[in-house]
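Q: structure of the sequence below:
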Amino acid sequence: MADLKYYDVILKPVVTEKSMEAMSLKKYTFYVHTEATKGQIKEAVEKMFTGTKVVSVNTMNLEGKSRRRGATKGKTAKRKKAIVQLSQDSADIEIFEGL
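A: So this is what the prediction gives:
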């Protein structure tokens, strides 16, 4: 397993209609490092965004999609997605406010 620091765990937020709708329930979706554990994800969110308290973390591994360009076949990179549930008294995450 990789030695990940908290700032290496979260790669970017997922901005879709479904993830934006879940924000009203204090659920935030991020792409995370493929070797990150739920504990590391929880620690990273609480350290990077002040005033947040994580209740639960759900993760899913996304396999790469098959792609073809002419006779050459390949796959896109694997990804890991995490849905983070914050407590009701927790502060909202600021990066989603302008979206």
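
Q: for the rest of this, base every contact and every neighbour count on C-alpha atoms.
A: Will do.

Q: max-length helix in this protein?
A: helix 38-48 (DSSP state H).

Q: for the helix or strand following that one, which residues meet the burial criterion?
A: Going down the chain from helix 38-48, the next helix or strand is strand 54-62, by DSSP states H and E. Buried positions in strand 54-62, judged by neighbour count with 16 or more other Cα atoms under 10 Å: Val54, Val57, Thr59.

Q: here's the other one to compare against:
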Amino acid sequence: MISADKVLKTIRLTEKSNKLSSNFGQYTFEVFPSATKFTVREAVEQTFKVTVTRVNIQNRKGKPKKSRAGRPITKSDSKRAIVTLKQGDKIELTS
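A: Sure, this is the predicted structure:
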């Protein structure tokens, strides 16, 4: 059993993720690179006391950028998890 703070980094609050959560009950999380679908499921169920029906994982490659000196650099890679909850379950987000 892995603790939730070793799996979940943050919850993504964007226009697209807000639409997913209101229409389909899907929430997007930024997760650590070592996280798997099973550990994400356990962490979300433990933390928010909800039932998870599905977990999708995205590995995002860092985009190329230029530094202030003009040298090419790349932004860091990231991993995201889109979690679908059981019908009627909700995660209350307080800011």
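
Q: could you pull out the strands for the first structure?
A: Taking DSSP state E as the test, the strands found in the first structure are 10-13, 27-32, 54-62, 66-69, 72-75, 79-86.

Q: kindly reformat those strands as a markdown table containing distance to Ile93 of the first structure.
A: Converted to a markdown table, these look like this (distance: least, Cα to Cα, whole Å):
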| stretch | distance to Ile93 of the first structure |
| --- | --- |
| strand 10-13 | 11 |
| strand 27-32 | 8 |
| strand 54-62 | 11 |
| strand 66-69 | 34 |
| strand 72-75 | 33 |
| strand 79-86 | 10 |
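
Q: of those strands, which is nearest Met48 of the first structure?
A: strand 10-13 (9.3 Å; Cα to Cα).

Q: state the span of the second structure onto which the closest one is aligned.
A: Mapped onto the second structure using TM-score structural alignment, strand 10-13 of the first structure spans residues 8-11.

Q: how far is that stretch from where the chain is centred?
A: Offset of stretch 8-11 of the second structure from its chain centre (Cα atoms, centre = their mean, to the nearest Å): 6 Å.

Q: ok, now stretch 70-88 of the first structure?
A: So, by Cα atoms, centre = their mean, the centroid of stretch 70-88 of the first structure is 9 Å from its chain's centroid.

Q: first-to-last residue distance for it?
A: The straight-line separation of the ends of stretch 70-88 of the first structure (Cα to Cα, to the nearest Å) is 51 Å.

Q: coming back round to it: which part of the second structure matches the longest helix of the first structure?
A: Mapped onto the second structure using TM-score structural alignment, helix 38-48 of the first structure spans residues 37-47.

Q: how far does the matching stretch sit from the chain's center?
A: Taking mean C-alpha positions (Cα atoms, centre = their mean), stretch 37-47 of the second structure and its chain are 11 Å apart.
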